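A.B. asks: what's the 3D shape of this:
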Amino acid sequence: MPFQTIDALDATGKRVLLRADLNVPMKDGRITDRTRIERLCPTIRELAQKGARIIVCSHFDRPKGKIVPEMSLAPMAEALSEALGRPVTFAADCVGPVAEAAVAALADGDILLLENTRFHAGEEKNDPALAAGLAKLADAYVNDAFSAAHRAHASTEGVAHLLPSYAGRLMQAELEALDAALGRPSRPVVAIVGGAKVSTKLDLLGNLSAKVDVLVIGGAMANTFLAAQGAAMGKSLQEAEMHATALEILTTAKANNCEILLPVDLVAAQEFAAGSPHRTVPAMSVPEGTMALDVGPQTVELIEARLRGAGTLVWNGPLGAFEIPPFDTATVAIAEMVAGLTASAGLKSIGGGGDTVSALKHAGVVERLTYVSSAGGAFLEWLEGKTLPGVAALGG
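C.D. replies: Below is the predicted model:
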């Protein structure tokens, strides 16, 4: 997908509308994870240094087109200012007279944050009038919100057709990482897909089985594949109604010369609880009254063997119930190996998706992989082979 970066933007003196994703986790009015704010800073700093007048817009939460005071972006202005080390002013609307007056007061290098775009019903409807109102504020548009690029909204897609449009540094990094993962990867390509349900990742499994050389399936979804092949799974989480689909995926993968690697052993326990007695069992025979909560050491060895010769790894989903030790053992072991191969063997390692990021943070390797995406749905839809409206709009 061709797109222009801010290298092509003559920013000096220009009003630049920057679409960010400030939909950060909050608890009791406090931001609990500032990752998205921190990752936005390089684009803002670069534009400010070039003398742009930066107008940041974003959604937050789900106000459903109404003004909901506790969903205001006002607290984000202070957080953004702290992260940047420079003042950030705030406008109590994202379009109209209030926003226009705030933009008019900007000098070169100044930064303004607009109020929640979702306070307007036209945002999620991709209303042309709202897109035009946003475009009126600026001379150029920069999208640095890959994590919202799967939404065809006024601030992510509509406005991009009304102004010269560019990818910010975070958007650029995401797109380049994903191109390295599936567009023009170094082979062999290994994909690790975990999670609870096959039904939520059908498109992902279908797309990856046509593009990767080895597809490792872990997490509870592996139980469904094993059960479909006649395994006794005890009381493990699995989807009986997806057995036929699982067998179809195996057949399709074989036709695509894609090796699917399923667990050969599992760690089973009677309860999903810290300190619960557990033991390693063959993958095809989980005892009655127990559940599989992680892949076992033989499976870890098989995964490690595939990774040693790999050129690229795509990772979406943990291998086990990593939230409670010792069921994090396999995920942490593989994460540490991936980090080591990234440093020593040039493995291109790309991970993403909410549980994946949490698991990689738990393993302490987020900074040691080639790229870890903070996007959730957008990262997943890209891996599924879908066109993202916010990305497509940058192509003109």
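
A.B. asks: contacts, neighbours, all on C-alpha from now
C.D. replies: Fine.

A.B. asks: and stretch 132-147, how far from the chain's centre?
C.D. replies: Put simply, stretch 132-147 sits 22 Å off its chain's centre (CA atoms, centre = their mean, to the nearest Å).

A.B. asks: stretch 367-376 too?
C.D. replies: Per CA atoms, centre = their mean, the centroid offset for stretch 367-376 relative to its chain is 8 Å.

A.B. asks: quick one: contacts of that stretch?
C.D. replies: The contact list for stretch 367-376 (CA atoms under 8 Å, 6 or more residues apart in numbering) reads 35-36, 146-148, 174, 177, 338-339, 342-343, 348-354, 357, 366, 379.

A.B. asks: residues touching the residue of the chain most remote from its centre, list them.
C.D. replies: Distance to the chain centre peaks in the chain at residue 288, reaching 36.8 Å (criterion: CA atoms, centre = their mean). By CA under 8 Å, 6+ apart, the residues touching residue 288 are 233-235.

A.B. asks: and this one, please, so the two structures can be compared:
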Amino acid sequence: MNSIDQIDIAGKKLLFRVDFNVPLEEGIITDDNRIKAAVPTIRYALDKGAAVILCAHLGKPKGKVVPELTLGPVAKRTGELLGVAVPLVPGVIDDQARMMAEILQPGQVVMLDNLRFNPEETGKTVEERGDFGKKLADLADIYVNDAFGVAHRENASVVDVPRYIKGECCAGFLLKRENEYLGDALADPKRPYVCVSGGAKVSSKLGILNNLLGKVDDIIIGGAMANTFLLAQGYGMGKSLVEKDLVQDALSIMEKAESMGSKLHLPVDFVYAKTHKAQSAEGVCKADSMPSDALALDIGPETIKNFVSVLSGAKTVVWNGPMGLFETTAFAKGSLDVCKAIAGLEDALTIVGGGDTDAVVHLMNLADKFSFISTGGGSFLEFLEGKELPAFTALKECMK
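C.D. replies: Sure, this is the predicted structure:
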């Protein structure tokens, strides 16, 4: 898979698939990190004398033009960060788009409006996606994918454009870094190698846990997903979130972990309250003594001590998912202390993925203390499951 710095782009028109799905409130961008992350690749292309056509999606307009989901504010902010004008092409693929692409000069940038205004972008099959990918490809000479956040999606702009583009395909610097850290670096990790998995559901992490068994030395499980493992051990979890239908899967993972050399670490105590809306904790209990009318909302002090101890000697850490309801201060300590422990590791490769986990890191202002923060949610999870993502497959096949 080529990266943009490995091909000749001078004087060429580049179609960039970027992930600019940023949060908006009344037309105002509240977090522009995704735009900032793609700026180095775009700036490189412009400095090399290329013309750039940006394409992205925003929200879920479901194939219809939704004025509130226009990329107008995104184009404006992109222009501010690049220091050049970034006009928005309103129709995505129409005569105006083709005309603007045709007259685009080296050093100039335009942005197509929300790709998902067109229902073919998210078609599940080649037939449903129609010729949308070909129409996009016809706008440019070279295709650049720098959108890891949609790398797991078989969207027209991700998998079809590489088939039809008349020139080369390549990865942008952002996609290249994701591949280097999640692929190359984890292929032969320094040990001890620790996976920290949290969040709400075991169901979303089953593939990851099964794939990492035998590959990692330790697996730390926190958050509500730990409840299902404890339920599988016969503990009453009160009114805590559990997935009863996955108890057998949890038992299987625990059994396989022991036989495959990966040590599983579960909470031994919890901070609890009677409702998710509680602003203060009602107490701390042992994992086997959860009050019948309460919910586990954070890992307890003994668990924090245990988890930090496991992390203290780690040389490679992959973290996805908070340890509790970190959005509420009373239930944030577990997530924040785990974050501090990972951030404080010296000479270790530390990788973070997932929106909530990223939010914890930025809440602590510790982003610069981690080796790598992935820009993908679903893509990050599927990568850790050992799957080859459609975007990577498409770029590789484009080279043949």
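
A.B. asks: re the thing from before, which of the contacts of residue 288 of structure 1 still touch in structure 2?
C.D. replies: Of those, the ones still in contact in structure 2 (both residues aligned by TM-score structural alignment, their matches' CA atoms under 8 Å) are 233-235.

A.B. asks: so which of those is the most crowded?
C.D. replies: Neighbour counts for those peak at residue 233, which has 23 neighbours (criterion: other CA atoms under 10 Å).

A.B. asks: which residues touch the aligned residue in structure 1 for residue 18 of structure 2?
C.D. replies: Applying TM-score structural alignment, one finds that residue 18 of structure 2 aligns to residue 20 in structure 1. Residues in contact with residue 20 of structure 1, defined by CA under 8 Å, 6+ apart, are 40, 56-58, 143-145.

A.B. asks: rerun at 10 Å
C.D. replies: Contacts for residue 20 of structure 1 (CA atoms under 10 Å, 6 or more residues apart in numbering) come out as 36-37, 39-40, 44, 55-59, 113, 142-148, 155-156, 168, 170-171.

A.B. asks: over to residue 239 of structure 2?
C.D. replies: Residue 239 of structure 2 touches 273-275, 290-296, counting by CA under 10 Å, 6+ apart.

A.B. asks: again, but for residue 330 of structure 2
C.D. replies: Residue 330 of structure 2 touches 271-273, 278-282, 297-298, 324, counting by CA under 10 Å, 6+ apart.

A.B. asks: could you rerun that using 7 Å?
C.D. replies: Residues counted as contacts of residue 330 of structure 2 (CA atoms under 7 Å, 6 or more residues apart in numbering) are 279-281.

A.B. asks: aligned partner of it in structure 1?
C.D. replies: Alignment note (TM-score structural alignment): residue 330 of structure 2 maps to residue 326 of structure 1.

A.B. asks: how close does that match sit to residue 340 of structure 1?
C.D. replies: Noted for residue 326 of structure 1: a distance of 22 Å to residue 340 of structure 1, by CA to CA, to the nearest Å.

A.B. asks: cool, and residue 66 of structure 1?
C.D. replies: In this view, residue 66 of structure 1 and residue 340 of structure 1 are 49 Å apart by CA to CA.

A.B. asks: could you do residue 165 of structure 1 as well?
C.D. replies: For residue 165 of structure 1, the distance to residue 340 of structure 1 - CA to CA - is 38 Å.

A.B. asks: so which residue is dead centre in structure 2?
C.D. replies: Centroid-nearest residue in structure 2, with CA atoms, centre = their mean: residue 376, separated by 1.8 Å.

A.B. asks: so which of the contacts of residue 330 of structure 2 is surrounded by the most neighbours?
C.D. replies: Going by other CA under 10 Å, residue 281 tops those with 17 neighbours.

A.B. asks: for that one, what are its contacts?
C.D. replies: 271-273, 330.

A.B. asks: can you give me the strands for the stretch 201-350 of structure 1?
C.D. replies: 214-217, 232-233, 259-261, 265-269, 278-282, 285-286, 291-295, 312-316, 348-352 (DSSP state E, counting those that start in this stretch).

A.B. asks: which parts of the stretch 251-400 of structure 2 are helices?
C.D. replies: Under the criterion DSSP state H, counting those that start in this stretch, the stretch 251-400 of structure 2 carries helices at the ranges 301-311, 333-343, 355-363, 378-384, 390-398.
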